[in-house]
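**Student:** could you look at this predicted model? Sequence included:
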Amino acid sequence: MESATSILFEIGKYTVKPIKRQVSYLFHLNTIFNDLRKAKEELVLIQAMVQERVERARMNTEVTEKNVHEWLTNVNQVVADMHTLGNKIEENKKSCNDQFPNWIGRYKLSKEATQMTMTMRKLHLEGNFTQVAHRAPTPGIEIFLSSDFEMFESRRLAFQQIMEALCDNNSYRIGVYGMGGVGKTTLVKEVFKKAKESNLFNDIVMATVSLTPDIGRIQGEIADQLNLKLDEESSSARANRICLRIKSVEKILIILDDVWKDVELEVIGIPYRDDHKGCKILLTTRSDHVCTLMDCGRKIPLNFLSEKESLGLIKKFACIVDDYPPLNDVVLKVVKECKGLPIAIVTVGKALARKPLTEWKVALKQLKESRLMDIEGVDEEKNVYVCLKWSYNRLKRKTRFCFLLCSLFPEDYDISIEELTRYVMGLDEFGTINCLEEVRNEVRVTINKLIDSCLLLESNRETHVKMHDMVRDVALWIASGGDNEFKLRVCTRLEKNENFDSMTAISLMTSNTEKLTSKLSCPRLKILLLGRNELGLSEVSETLFAEMNVLKVLSLRLKVLSPESFDSFTNLRSLYLSHCIFTNIYSLGKLKRLEILSLYHCRMDALPNELGELQNLRLLDLMRCECDQQKPIPPGLLQRLSLLEQLYIVKDNFKDWDDANRCNVNLSELSSLSRLIVLSLHLSMKRIPEGFVFPDLQRYDISINSFYGYHIFTGRQIPEYPNSRILRIIKFDASSPNAFKLLFSNVEYLLIDSCGMEYLIDITGGNHAVMFSNLVKLSLQNLSCLRTICQGPDHQLTFSNLTVLELNYCRLLTKLLSPVVAQSLRKLENLKLSNCNALKQIISKEDRMLLHSQNQHISLPKLRFLEIVGCNQLEYIFPITVAQSVPLLETLIMRKLPKLKQVFGHEDEGEVGDGNDVILSQLRWLILQDLPDFGSLYQGTCSSMWPSLEALKVVNCPEMKSSFAADLEANMRALGKKLKVLHVESGLCDLVLLLLTQGLLNLEDLGINNCEELEEMFKPEGFLSQGNHQEQLLLSRLTVSRFEVSVNECNKMTCLFPVTIADGLLRLRRVEIKGASQFVEVFAQKDGRDGQIRKDVILPKLKYLRFTQLPCLVNLCPRNYHFTLPSLYRLELDVLTCPDITGCFTRTLDDVVHVNGEIDEKEELACKAHNDSHSKTLNNDNASFCITIGHYRLHLFGEQRLE
C-alpha cells in the first residue's frame, strides 16, 4: 500500500504542474500579455542599440555580419507578430462578456503569447553582439575599369600573349613594356577583368609602384584588396603578414603597374616563385631593361596604334559621328601627327571634342609646330608631354643630353649613331674623354638606355635609330623651355623678326629655304645643322656665320661653298660637310681646334696641304669624296695628323695607293699614325709593299680589289662606318698575306677571293698570337692554289667564335680542318662547301684516333645548316662519332657528290659509333640529289629519327632504297604530322604512297619523278593505290593553306585525280605534269558513268597549271563537268608535245575562269596551224586572259578579242 502511494505521488508531481500551466492559460491572459509587453520593450531597446552600431559600420563601408542581419530580421518579425497578437486579444475581449467567456480562444491566445515572450527573451540574450560588422573586401580595380575599352587589333596580340603566359604553369613573371602613354595600364586592367571573369585565379590584386616606390603604400593597397588588416608598424612585419596571406591563396595574380626600376618583391611581402608557385606577377614598365632586372620570363612589348585604329579612337573621344568630309580630312591629318600614341590621341580628342572645323585646323598647325600644349582644352597636368617628361626626368645626365640632341633631327629621320657621336664629341658634354672610341661607347650605352626606355625606336639599320614624332615634340618642348640643365634652346624653323640671341642649337635640316643670304646673330649658338634635304642650300652668305663665335658643331649641305665661310669658326670642333663643291678649301687649316672633319660625298680638286696643320684632328672622313686631280691626298699629309684615331677613305679615285704612275700617298704613312684604331679603306692593288703590316685596329673595313658596300655573305647593304672588323681581299698577290697578320688576330668577317695563296696563314718558325679567335664568318672563294688553311702547327689556330664557314672552288684543297681545329668549332652554325673537287676529308684522319683514345670527341653543338655540293672525292662528311653531336641541325643538303656513301661514316676500325639510333630532333629540311653511290645517312645498322622534318627531297639516289626505307618507316608517325614538302623518284614511290596513306595533314608540295610503274595515285573512292597498298587518303584533312602537285616521267599514269574527290581539293594551288605519255585528264571519270549528270566543281585556290610532253592530254575534266577556277593566274601548255589538248576555257566579266568538259570546236585550244609555236600561256592580270602562241597573242574567250 505504501509503495502504491509513493508511485501515485510521483505521477502527480509530473502531471499537476503542466495541468496548472494549462489552466493558467484560461484565467491569466492579461498577466501573460503584460509580460509579453515588457519583454518586447526590453527587446526593442537592445534592437535600437544594435541598429545604431550597424549604421555606424555601414557609414565606414563595413559589411554587416550575417548573424546580425538575421537577428535584426527575426526581431522585426517577432515585434510585428506581437502587434497582430494584441489585435487578436482585443477582438477576443469584445466578442464575449464576463459571464460567457470564450475559453478556447483565451487558451490559444495565452499559449501563443507565452511562447512569443520566450522567443523575445531568447533574442534579447542573443543581441549582446561583440561585433556587428567587418571591413568590406576592396573590389580591386573593377570599379575603375572603363566599359569603353576597345580591343584594337594591335592590342589583341599583346593581350593574347599575356593571357597565354598567365595560363602557362612555367611563367611566373610577365613584363609588359612600352613608351609612356602607349596604353600599358589600360591593357593590364582589361587583363584583370578577363582573368576575373575566367576564374583563372582565386584572388587578383593590383598596385601602383611609381618612380619612387612607397613600400608602405604598396603594402596597404595589396592588403586592402586581400581584406587583410595590417596592425604591425614595421615594414618587415607587415611584409611577413602579407606573405602569409598570399601563401594562403592557392592561385593569385599580383599586377604591379608603373615599375621604373628593380623592386625587391620580398620587401613588399610578395613571396619568391619557389616559395609559392601559384603566385604570378604581371608588371608594366617603360623599360625593357626593367623587365630583365625583374627576372621576367616573358617580355611583351606594346607598340603604337595603326592609323585606322587611331582614327577610330580620336573620333570616339572627340564625339565625331557625322560624316563631314572637310572635318574628316583634318582629323586624319591630326591623327597622323599623333603617330599612333594613345595618350596623345586621347588628349587631343578630348580637347577638341565637339569643336568646329576651324579649331581643328588651328590644332593641326600647332601639332605640326610641336606645340600641343598650346591647344585650348589640353589638360596641363595630364597629357602626353607631361607623361613623357616623367621618363625624361628619370634618365641620367648624359642620356638626357643625347635625348635632346636626337630631337634636332627631322621627323621620321634615320639617326646615324656615328653622326650623333661626332656631335656629342664636338659639344664636349661628356667631360674629359681620352679618345673618340670612348665617346662612341658612351653614346651607344645611352642609345641603348633610350631604346630600353622606349624613348627611341630601333631602325631597320643596326647603326641607326629613330625617334617617334610625338617624343621628338616633347624633347623640343623641354629644350624650348630654356630651363634644362644644358641651356639648350632649340630652333627648328626660321621665323621673320625672330631673335636668336638665346639659341644654342638651330636645326634646319629639312628647311625649304634654298638661300640664307642675311647674317644671323647667334652669339650663344653651339650647334648648327643646315640643309640636309636632297637639294641642300644653293647659296649661303659669306657673312652668315660672322656672329657665331662660340659655334662648336656645324653640319652643312651646300652646292657650292666659299673658302671664306670658315674664317669665323675659331672654336669649331666638329665639321660635317656633305655634298659640297669646293674650288679650294685651304682655309680649313685655320680651324686649329677642329677634332672631327667629314667631307662626305664632297667634290674638290684635291685635299689641301693646309689640312696637315690641324694638329688636334682625331677623325678624318673622306667617304665617297671625289677629287679631280691625280694626287687627291698629298704625300706626307696623313703622317702629319699625329692624333688621328679614325680614318675613312672609300672612293675610286682614292684607291690607287702606291701606284708609281700616279705618285699617290704611301701606305707606310698609316704605320706612323700610332693612335689610329678605326680604318675604312678601299684599295685597288695587286700587292702590298714589302714589310708593310696593317696596324693593330679595333674596328675596320678594308677592301682590296673588292666591290665596297655589300655584305660578304648576305649581299645586304652594310654600314658605311664599320661597327665590326671586316676584311675583303680579292685578286691579290699570294706573297703578301703576312701584311694582314695583325688583323687576322681580331678579324670578324673575312673574305678571300681569287688569290694565288697556298695557305691562309703561315705560323712556322717563331711565336705567333692565336689566329682567328674572333672570326665570326669566313668565306674562301676561287682559291685555285689553296692547299691548307694554316702553314705550320695549328695549335695556335682557333675558330672558337666562327658561326659561318663557306668554301667554293678551292680545287687543290684535300683536307679542310684538323681534329684540333675542328674541336674549336663550338659556335659553328652554317657550313657550306661547293666545288672543291680534291676535297677528301672535311676533318682529317690524322690525330682523330688519338682524340678517341683520350675519350675526346669532335662536337658541333650549334650547327644548324650543312650544305655540300660538287665535291667529287668526298665519301663521307663527318666521322660517325660526330653523328650524336649535332643536336641543332635543321637543314641538310647534299647534291652532286658522286662518291658520297654516307653523311656520317668512318674509315678506321676503331672509329665507330655507339650503336644507338641517331636522333636529329631539329632537322627540318633533308635534300639528297644526284648521289649515285649514296646508301644511307649513317654507316652501320643504326636508324635515324627526324621528328621535326618538314621537307624531304630525294632525287637520283639509286642505291639508297632499302636502307632509306627503314628510316622512313621509323619516322612514319612524325612525318604524318610535320611534313610539308615531299619530292621523291623511282624506287621510293612505294614509300611515298605509304606515307600518303598516313594522312599528311600539313603537306603543301608533292612531287613524284620518274616512277615508270605508277598508274594512279588516287582511286575513285578516295583510296591510294600502288601494288598491294590500298589505304584511304584523306585529302580533306589537310590543314595547310595550299597544296601543290608535280608529276614528272610517270608514263603509265593516265590521270592525276579521280573527279569524285575534286570537291575535297579546296586548297589545291598548283599542278604541273610533264613527260607522262599516257596521261589523258587531270581529273578523270573512273566509274564508267561518262559524266551522265552535269556536275559543278569549284577549285577556289588553283592559280597555276603547267602541262608539257603529254601527247594524250585531252582536257582538264571529263564530259559534263564544269570547273570554276576563280584564282587561276597562269596556264602553260607546250603545244608541240600536247597536240590533242581540247577544251572550253571561258572567262566571265568578274575575271573568273570556267572549264567545261563539253568540246566546242569553235573554241578549240589546239591551234595546230601554227607550226612554229612553242607554248600557250593564259595570264590573268585583272585586265585580260590570253593565249600566247609563238609571237601571236590570241584571245580565248568568245567575242572579246585582243590583237
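**Tutor:** Noted; the coordinates are in hand. Keep in mind the model is a prediction, meaning the values are calculated, not measured.
**Student:** please make it C-alpha for all contacts and neighbour counts, starting now.
**Tutor:** Noted.
**Student:** thought residue 859 was touching residue 886?
**Tutor:** Yes - under the criterion of CA atoms under 8 Å, residue 859 lies in contact with residue 886, with a separation of 7.0 Å.
**Student:** leaving aside the residues next to it on the chain, what's closest to the spatially most central residue of the chain?
**Tutor:** The residue at the geometric middle of the chain, judged as the C-alpha nearest the mean C-alpha position with CA atoms, centre = their mean, is residue 301 (8.8 Å). Across the structure, with CA to CA, 6 or more residues apart in numbering as the measure, the residue nearest residue 301 apart from its sequence neighbours is residue 177 (5.1 Å).
**Student:** what about the one you found, distance to residue 253?
**Tutor:** In this structure, residue 177 and residue 253 are 18 Å apart, going by CA to CA, to the nearest Å.
**Student:** got it, and residue 465?
**Tutor:** With CA to CA as the criterion, residue 465 and residue 253 are 36 Å apart.
**Student:** who has more neighbours out of the two?
**Tutor:** Neighbours per residue, other CA atoms under 10 Å: of residue 465 and residue 253, the larger number sits with residue 253, 25 against 20.
**Student:** verify the stated contact: the more buried one with residue 193.
**Tutor:** No - the criterion here is CA under 8 Å, and residue 253 misses it with residue 193 at 11.8 Å.
**Student:** overlap of the contact sets of those two?
**Tutor:** Residues touching both residue 253 and residue 193 by CA atoms under 8 Å, 6 or more residues apart in numbering: none at all.
**Student:** the helices in the stretch 351-500 of the chain, which residues?
**Tutor:** Along the stretch 351-500 of the chain, the stretches classed as helices by DSSP state H, counting those that start in this stretch are 357-368, 384-394, 397-406, 417-427, 436-452, 469-480.
**Student:** and residue 618, which of those helices is closest to it?
**Tutor:** Distances from residue 618 to each of the helices of the stretch 351-500 of the chain were compared by CA to CA, and the smallest falls on helix 436-452, at 7.5 Å.
**Student:** in that closest one, what's buried?
**Tutor:** Across helix 436-452, burial judged by 16 or more other CA atoms under 10 Å covers 436-437, 439-440, 442-444, 446-452.
**Student:** can you put the residues you listed in CSV and add distance to residue 133?
**Tutor:** Listed next are these as CSV, based on distance: CA to CA, whole Å:
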residue, distance to residue 133
436, 71
437, 70
439, 66
440, 66
442, 62
443, 61
444, 61
446, 56
447, 57
448, 55
449, 52
450, 52
451, 52
452, 49
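**Student:** what about versus this one:
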Amino acid sequence: MRLKVFILVHGCVYRIPALSLTNSLQPLKDIRTLILANLELGDISVIGNLLSLRTLWFYGCPINELPRKVLKLKKLGSLEVEECKITKNNPFNVIESCSKLEELTFVHNECDNEEKDAISQNRLALTLHRYCISSENLSSYFEKYGAMSRCFQIDNESSHLVLDATFKQLIRRAELLILEGDDVQRIWKNLIPEMMNGLIVLHLNSCPNIECLIDTKAHDFGVIAFANLAELHLSKVRVQDLCCDPPPSEFLEKLGIMKLKECHSLRSILSNGNYNLCHLKSMQLEDCPLLTLVFQPSATRSLKQLEELTMRSCNALKYMIMGEDGDSSRKSYYDSLFPKLKMLQIAKCNKLRIILPILFVGGLASLEKLSICECQQLEYIFDKLQEEEDAMLPSLREVQLFRVPSFIGVFEEHQPLSSSSLQKPSPPLSRHNPNKIKQSLATHAFSWIQAYCSLNKSGHANGETNIVVSEHRPVDHTIPLVCYICFTIFVQMSL
C-alpha cells in the first residue's frame, strides 16, 4: 500500500539540512497530506515534486520562501502556514496563483516587509470556501463563539501582502473581521457595499476613512445587513453615528458586545429609526468627546439583557437616556428599563448632571454595583424617585462616589406613591460633620436611599468628596433584608 499521509513533527526547533528533507520526500510522490511542524526547513522547493499533494501544513517552520514550484501542485486544495518565519518574497504571490486552493490558514507568521510594492500582477483574487488569515492568534474568539470558517485580520504591517481584489473578497464573506491601520485605498467610508450578513465579530481600529458603520441611502428598502453581528469594537475611527439613515432590516439584532473607544467624531449612537438591541449584554464608551446622548427611547426599551454599562471620558455627555414626550413620568416606560443591569460605571463625564430621569419601584432590580467618579457637574443619580412599600434597588451591594463636588443627593424630587412601612429616617445629617454621620449610621439600619437622603442637605461641598458604600446586614433582623441594607459611609473632604 502506498503512503498517503506523512507527518514529521519535533517537540522543539530542530535543524535539518534541506538535502535531508529532499531525500526524505523524494520517494513519497503519492502522498496526499504533508504536515511539517517545528522544523528549520529553509529551502522547501522539493515539495513541488509531490504532484498528488492535496493538503500542505507548515507549523513553526522557518523557511526561505514559499516557492513557485508549489504552483505545480494542481490538486492542492488546502494550505496552512502557522507561526512560520518567511525570510524573503511575498508568499501571497504564490498563494493567489494557486487556482484550485479552497482552504487557507495563514496565521501569526513573520514575513519579509522590505518589498511592500513587489506584488506580482499575474495573480487572481482568491475565492476560498474557508480561510483564516491573521497576524494574531484568534483562539480567544473561537473559544467564545466556536469554530468560524472565514476569519480575516489585517494591519499596516500585513496589508501589502494581498491584492485589492482579494482584500475585498475576504472582507465580503468574513465571519470575523479585524481591520487595523490607515490603508485608505482599501477601506470604504462605510461598509454597506459588502452587506456583511455573515459577520459575527467586527473590529475597526485606526481606520480614519470610515465615517459611519453603514449607510443605506443608495440601497433598496428592506435590505439586510449586520444581522448576525455579535461583537462590535470601534477604536480611532471617524464615525459620527453607527447608521447614517434609517437602519436596514435586522440591523444589530444579535449584538451582544459593543465597545466604542476614541471615536472623536461620534455625536450619537443609532439616532435614526427604531432599533432592537435585545441581545446586548455589555456596552463600553470611552473617550468620545462629542457624544451628548447614549440611548434613544426606541433602543432603550429593547435593552432587556444589558448587564454592564461603562462610560468614561465623554465630556459632552448630558443625558444617558432621552425621554419621549409624555413619558417623563410614565411608570410603564421607566420601570422596565435595564431589568438585568448589574454594573453601571461612569467616570469623567463632566457635563452629566443626572444619571436617570426617574426611578420607580421595581426599576433596576438587578443592579449590584454603581460607580461614579470625577463627574464635575453631577448633582443627582435620579431626577425623581417614586417610592412604594417594596424595596428600591434590592440587589444593590456597592456604591462608589469619588470626586463629585456638585453632588447633592440621590434624587432631586421624591414622590411617595403610598404610605411606606420603611423605618422613619433620622433628621438630616450634614456631610460637613463626618463623625456625626459615622456615629449615626453605626447605630441605625438605614436603607441606602434613606442614608443618601440625609446626605448633602446642607448644600454643596466646596472640596473633594469621596464616598464609598459597602454592604452590612441589619442588626435588627425584624427589618426585611430586601427593604433595608445598612451601609457604612466614609466621607473624606479636603477643605
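**Tutor:** Sure thing, it's come through. For clarity, every value in this text was computed on a predicted model and none was experimentally measured.
**Student:** TM-score for these two?
**Tutor:** With the length set by TM-score structural alignment, normalised by the length of the second structure, the two chains reach a TM-score of 0.70; 420 aligned residues with a CA RMSD of 4.5 Å.
**Student:** picking up where we left off before, tell me which of the helices of the stretch 351-500 of the first structure lies nearest to residue 599 of the first structure.
**Tutor:** That would be helix 417-427 among the helices of the stretch 351-500 of the first structure, by CA to CA, at 12.7 Å.
**Student:** where in the second structure does the closest one align, residue-wise?
**Tutor:** Following TM-score structural alignment, helix 417-427 of the first structure has no partner segment in the second structure.
**Student:** ok, which stretches of the stretch 51-200 of the second structure are helices?
**Tutor:** Counting by DSSP H, counting those that start in this stretch, one finds helices in the stretch 51-200 of the second structure at the ranges 92-95, 139-145, 164-172.
**Student:** name the stretch among the ones you listed that sits most buried.
**Tutor:** Across those, the average number of neighbours (mean count of other CA atoms under 10 Å) peaks for helix 92-95, which reaches a mean of 20.
**Student:** what about it, distance to the chain center?
**Tutor:** Here helix 92-95 of the second structure is found 33 Å from its chain centre; the criterion is CA atoms, centre = their mean, to the nearest Å.
**Student:** please apply the same query to stretch 389-401 of the first structure.
**Tutor:** Taking mean C-alpha positions (CA atoms, centre = their mean), stretch 389-401 of the first structure and its chain are 27 Å apart.
**Student:** what range in the second structure does that stretch sit on?
**Tutor:** With the alignment judged by TM-score structural alignment, no segment of the second structure is matched to stretch 389-401 of the first structure.
**Student:** only the buried residues of that stretch, if you could.
**Tutor:** 389, 391-392, 395, 397-401.
**Student:** need the contact list for residue 359 of the second structure.
**Tutor:** 334-335, 382, 384-386.
**Student:** ok so, going back, so for residue 400 of the second structure, which of the helices of the stretch 51-200 of the second structure sits nearest?
**Tutor:** When these are ranked by proximity to residue 400 of the second structure, the top entry is helix 139-145, at 31.4 Å, counting by CA to CA.
**Student:** ok, back up a step: which one among the buried residues of helix 436-452 of the first structure gets closest to residue 162 of the first structure?
**Tutor:** Compare each of the buried residues of helix 436-452 of the first structure with residue 162 of the first structure using CA to CA and the shortest gap goes to residue 452, at 19.9 Å.
**Student:** measure the closest one to residue 177 of the first structure for me?
**Tutor:** Applying CA to CA, the value for residue 452 of the first structure to residue 177 of the first structure is 9 Å.
**Student:** mean shift of the host helix or strand of residue 371 of the second structure relative to the first structure?
**Tutor:** Residue 371 of the second structure belongs to strand 369-373 when elements are defined using DSSP states H and E. Between strand 369-373 of the second structure and the aligned residues of the first structure, the post-superposition mean distance stands at 1.3 Å (mean CA distance after the TM-score superposition for the first structure).
**Student:** counting by contacts, list what that strand packs against.
**Tutor:** Based on contacts counted as 3 or more CA pairs under 8 Å, 6 or more residues apart in numbering; DSSP states H and E, the elements that strand 369-373 of the second structure packs against are strand 343-347, strand 398-402.
**Student:** of all these, which lies closest to residue 266 of the second structure?
**Tutor:** Among those, strand 343-347 sits nearest to residue 266 of the second structure (CA to CA), with 18.0 Å.
**Student:** quick revisit: which part of the first structure matches the strand holding residue 371 of the second structure?
**Tutor:** Residues 891-895 of the first structure are where strand 369-373 of the second structure aligns, with TM-score structural alignment as the criterion.
**Student:** so what touches that stretch?
**Tutor:** Applying CA under 8 Å, 6+ apart, the external contacts of stretch 891-895 of the first structure come out as 864-870, 923-931.
**Student:** same deal with stretch 380-390 of the second structure?
**Tutor:** For stretch 380-390 of the second structure, the external contacting residues (CA under 8 Å, 6+ apart) are 353-362, 407-422, 483.
**Student:** try it again with 6 Å
**Tutor:** Surrounding stretch 380-390 of the second structure, the residues in contact under the criterion CA atoms under 6 Å, 6 or more residues apart in numbering are 354-361, 409-418, 420-421.
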